[in-house]
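**Q** my questions are about this predicted structure, shown below with the sequence.
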Amino acid sequence: MILLKNATRLMPSNKVEGCDILIEDKKIKAISPSIPEDEAQIIDCGGKMLFPGFIDVHIHLREPGGEHKETIRTGTQAAARGGFTTVCSMPNTNPVPDKAETISGLLDKIHQDAVVRVLPYAAITKGLKGEELTPIQDLANNGIVAFTDDGVGVQTADYMLRAMKKAAACGKPIVAHCEDNSIVYEGVVHDGEVSGRLQLPGIPSLAESVQIARDVLLAEASGCHYHVCHVSTKESVRVIRDAKKAGINVTAEVTPHHLLLNETAIIEDNANFKMNPPLRAKEDQKALLEGLLDGTIDFIATDHAPHAEDEKALGFRKAPFGIVGLETAFSLLNTYLVKTNKITLNQLSEWLTRKPADVFGLPYGRLEEGAIADLTLVDLEKEFFIDKHSFYSKGKNTPFHDWKVSGEPVLTIAEGKIVYEGDLHE
């Protein structure tokens, strides 16, 4: 048993209240203003804020095949440090999880090495090549959370429609990285101000939005739950908003970096600002926050994408896309959105916990009696500078190094077990 004393929790009204929480048999047994100190392990929370464990439905663990970038162990340690207790791992690994045997081996490795809950995706097409569908019904019965070819868009409507019909039949979402390769034009940044200034090939907004427009109509025809990864453009927000108004079962996510940065942040050829989709224009950044606030975009996901330092040193033209995000997400969003009064702390909590759980039908993201004991304690007043050299992740590829932030996860509990403990009593 663990007894958390002197914690603070958020109430739906945005008010806060003090509480003690008793954890037993992986669940929250009791929440009360005061719980007697029996034989439990006592942790004095010192008035710090307790949240349900954060959920990130879009991360890259790289294992198997990319262990020099990240492993299941290091990636989940980074997740725990960032306050995340549930993460969903993308399938662009080697081998690709596109058959039952590969999924089985991956689940064994997760059970062996993960320090938080990992729910893996399976691929939509074999080898992520877009040429042949995976055995979707078979894979759905083997412990996967959903289907995606993340990293590449499914290029033909035929394959996407057939995949959606099969996924709908077995009650699993199709999760899409939306990118029409015919109009990407080998771009490495947004096709806008920065591409002209740095003389780099640009990726037009249409490459994303036209594929979303295609897919929402396919989702309507198939009855599939269709989820859009890392929305980045104002046109995409408009298409998703219209689709929701039409009653189509579409949901969407946005990353912290697309909420906090736009293309003007790219001053020089620094590939720690290279991600896919790229940082867009100021008006796109504004539309993303508006879409999150009005419910068009359902929640936040990091798209944690670690790479080796020598790979990122190659510059925009040659470096791989992606940045890390698990260890910085809460602090950045709390500092630059909550403390600037753009959103409330309650909204941030919902977008990192209950909303992703509800969208994907997961029994997590709740701070209530009887719930699974996934909990994150945050020191909201702690101020510090982000230091990429201190990351638990193997990936140090962040555009946020040396940013001053406030609000640090100091204790993470997953299924009643302490998986990360920071400076609780500073």
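**A** That came through fine.

**Q** could you use CA atoms for every contact and neighbour count after this?
**A** OK.

**Q** mind checking how far the residue nearest to Gly315 when sequence neighbours are not counted is from Val152?
**A** The shortest distance from Gly315 to any non-neighbouring residue, by CA to CA, 6 or more residues apart in numbering, is to Ala271 (5.1 Å). Going from Ala271 to Val152 by CA to CA, to the nearest Å gives 20 Å.

**Q** likewise Leu289?
**A** 25 Å.

**Q** re the thing from before, neighbour count for Ala271 and Val152, which is higher?
**A** Applying other CA atoms under 10 Å to Ala271 and Val152 shows that Ala271 carries more neighbours, namely 26 against 18.

**Q** give the contact list for the more buried one.
**A** 312-316, 319, 321 (CA atoms under 8 Å, 6 or more residues apart in numbering).

**Q** of those, which belong to strands?
**A** Among these, no member falls in strands (DSSP state E).

**Q** try this one next to it:
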Amino acid sequence: MLIIKNVRILDPASATDMTGDISIENGKIKTIGSVKAGKEDQILDGSGLIAAPGLVDTHVHFRDPGLTYKEDIYTGAHAAAAGGFTSVVCMANTKPVGDNVDTVSYVVEKGKKTNIHVYTTAAVTKSFDGKNLTDFQALLQAGAIGFTDDGIPIKDAGTVKAAMEMAAALDVPISLHEEDPELIVSPGVNQGKVSEKLHYGGAPAKSEYEMVRRDCELALQTRARTVIQHISSAESVEAVRQCWKKGGRIYGEVTPQHFSATEDLVLEKGALARVNPPLRTETDRQAIIEGLKDGTLNIIATDHAPHSREEKAKDLKDAPSGMIGLETSLALGITNLVKTGELELMDLLEKMTINPAMLYHLNAGRLTEGGPADLVLFDPEKKWVVEEQFYSKASNSPFIGMELTGQVQYTICGGKVIFER
């Protein structure tokens, strides 16, 4: 039996905040409270640490199949474990696209061979064409747990509505990447002072929020469980807020980069800070934080998007958009939300554990006796500098060199210690 002694236990699902012990046996949590250790028990000293449910990330790109020089399911899982994540949901923009049973089954089966829980979505439309819906039922039977064309916006409102109706009938989430390409001059950088200084066309906030407004209305009409992905603008936050107030089954997703940084980071980090949708203004960042505080934005997900060093070394206009995020996510939240007084630690963890788990009906995101022994143990006060070496294959993070607070010390999945610092 593994016993974690003298640890602060935080479980948002049950509002538990206590100091005590946790015993683990046969992959399950046996006892939460006070545990007397036997001679043969393995003891882990949790003094000064916080034990929370293993983190859940509903938006990752593991690039497998087809683009495994960037990342693969095994390395992605290792990066997740290093970041405290025990459950992740992969996006469908692989090569080939996850629009067929074979590709979805491949990800599901390979994910089972990792040390965490790897789930996958499937594509909404065939080959991401934005017009022809995939066979939702067949893809669910193959193991998909939701649908998204993430990376590509679905321009046609009729297609979105039909997809939402199907998702609602099957009671599965549909997640939407909201950027109207017709309004974008150049992707990855906010259209504003920074794009002007760099003589780079940029992507205006309007390209996002106009689609968000449209899809919030469709979500109200269809009653689909709808995720608005990686929200970046103040207007988008407000659109989701109003949809939620009207009773929409809406989930506002935000990434650590969008609550931690602004477009100014592009001036310092160049293509490493190029991401779709782009980092925007301080006004937008503050609106995102307000959305986190009032519950409009109820899920924090990384949009972990690995690229090779050679790809990100290209000029801003030629480099791909995206950054890795699994290994810095919790620390960015502690540093930029908790330590600044914007959120309580329990609130941050809620958006990284039980909320994303409930979205996909996962048996995760909570600490309960008899439940799965999936935990993260972290030091909330530990200061560390982000280095260029990651467990991910990729190192495309604009946060390299920055000092953050809060560091994962252990990750436990299925009762086994799968990461130890």
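**A** Looks like it came in fine. The model shown is predicted, which means the values in this text are computed figures rather than measured ones.

**Q** just the TM-score for the two chains, thanks.
**A** The TM-score (TM-score structural alignment, normalised by the length of structure 2) is 0.96; 420 aligned residues with a CA RMSD of 1.6 Å.

**Q** look up how far Lys396 of structure 1 lies from the residue nearest to Gly315 of structure 1.
**A** 12 Å.

**Q** check Ala243 of structure 1 too.
**A** Distance from Ala243 of structure 1 to Lys396 of structure 1, by CA to CA: 38 Å.

**Q** kindly report the same for Asp20 of structure 1.
**A** Taken as CA to CA, the span from Asp20 of structure 1 to Lys396 of structure 1 is 37 Å.

**Q** and Thr76 of structure 1, by the same measure?
**A** Taking CA to CA, one finds Thr76 of structure 1 at 15 Å from Lys396 of structure 1.

**Q** the more surrounded of those two?
**A** Taking other CA under 10 Å, Thr76 of structure 1 and Lys396 do not tie; Thr76 has more neighbours (28 against 23).

**Q** can you pull the contacts of that one?
**A** Taking CA under 8 Å, 6+ apart as the test, what Thr76 of structure 1 contacts is 114-116.

**Q** these two touch, right, Leu404 of structure 2 and Thr335?
**A** Yes. Using CA atoms under 8 Å, Leu404 of structure 2 makes contact with Thr335 at a distance of 5.9 Å.

**Q** so what's the residue nearest the centre of structure 2 up against?
**A** Centroid-nearest residue in structure 2, with CA atoms, centre = their mean: Ala301, separated by 1.9 Å. Residues near Ala301 of structure 2 by CA under 8 Å, 6+ apart: 57-60, 230, 253-256, 352.

**Q** ok, of those residues, which come out buried?
**A** 57-60, 230, 253-256, 352 (16 or more other CA atoms under 10 Å).

**Q** filter these down to the ones in helices?
**A** Among the buried ones among the contacts of Ala301 of structure 2, the residues falling in helices (DSSP state H) are Pro256.

**Q** of the buried ones among the contacts of Ala301 of structure 2, closest to Lys293 of structure 2?
**A** Taking CA to CA as the measure, Lys293 of structure 2 lies nearest Val254 of the buried ones among the contacts of Ala301 of structure 2, at 12.2 Å.

**Q** who's the closest spatial neighbour of the closest one, skipping the chain neighbours?
**A** Per CA to CA, 6+ apart, closest to Val254 of structure 2 is His230, 4.6 Å.

**Q** tell me if I'm right that the one you found and Thr255 touch.
**A** Yes. Taking contacts as CA under 8 Å, His230 of structure 2 lies within contact range of Thr255: 5.7 Å.

**Q** which neighbours do these two have in common?
**A** What both His230 of structure 2 and Thr255 touch, as defined by CA under 8 Å, 6+ apart, is the set 301, 303.

**Q** what's the ChimeraX line that selects buried ones from the contacts of Thr76 of structure 1?
**A** ChimeraX command restricting these to the buried ones, with burial defined by 16+ other CA under 10 Å:
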select :114,115,116
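
**Q** Leu2 of structure 2 against Asn26, yeah?
**A** No. Using CA under 8 Å, Leu2 of structure 2 makes no contact with Asn26, being 9.6 Å away.

**Q** more crowded one of the two?
**A** Legend: neighbour count by other CA under 10 Å for Leu2 of structure 2 and Asn26, higher for Leu2 (21 against 13).

**Q** now for the more buried one: which residues touch it?
**A** 23-25, 41-44, 415.

**Q** same check, this time on Ile24 of structure 2
**A** 1-3, 30-31, 373, 415.

**Q** recalculate using a threshold of 7 Å.
**A** 1-3, 30, 373, 415 (CA atoms under 7 Å, 6 or more residues apart in numbering).

**Q** who wins for neighbours among the residues you listed?
**A** Ala373 leads the contacts of Ile24 of structure 2 on contacts (other CA under 10 Å) with 28 neighbours.

**Q** for Asp57 of structure 2, see how far away it is.
**A** Taking CA to CA, one finds Ala373 of structure 2 at 17 Å from Asp57 of structure 2.

**Q** ok, which stretches of the stretch 151-300 of structure 2 are helices?
**A** For the stretch 151-300 of structure 2, the helices defined by DSSP state H, counting those that start in this stretch cover 157-170, 193-198, 206-222, 234-245, 256-260, 264-269, 282-294.

**Q** verify the contact between Gln407 of structure 2 and Val376 for me.
**A** No. Gln407 of structure 2 lies out of contact with Val376 (CA atoms under 7 Å); the separation is 10.3 Å.

**Q** so what sits against both of those two?
**A** Counting by CA under 7 Å, 6+ apart, Gln407 of structure 2 and Val376 have no contacts in common.

**Q** from Gln191 of structure 2, how far out is the residue nearest to Val254 of structure 2?
**A** 17 Å.

**Q** same check on Gly270 of structure 2?
**A** In terms of CA to CA, Gly270 of structure 2 sits 15 Å off from Gln191 of structure 2.

**Q** those two: who's more crowded?
**A** Gln191 (24 against 18).

**Q** ok, the more buried one touching Gly202?
**A** Yes. Gln191 of structure 2 lies in contact with Gly202 (CA under 7 Å); the separation is 4.1 Å.

**Q** circling back: could you point out which of the helices of the stretch 151-300 of structure 2 sits nearest Val88 of structure 2?
**A** Among those, the nearest to Val88 of structure 2 by CA to CA is helix 256-260 (15.8 Å).

**Q** contacts for that closest one?
**A** Helix 256-260 of structure 2 is contacted from outside by 232, 279, 285, 288-289, 302, 329, 332-333, 336, using CA under 7 Å, 6+ apart.

**Q** could you dump the contacts of Ala301 of structure 2 to TSV with distance to Ala169 of structure 2?
**A** Formatted as TSV, these follow (distance: CA to CA, whole Å):
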residue	distance to Ala169 of structure 2
Asp57	25
Thr58	21
His59	23
Val60	26
His230	25
Glu253	23
Val254	26
Thr255	29
Pro256	32
Met352	27
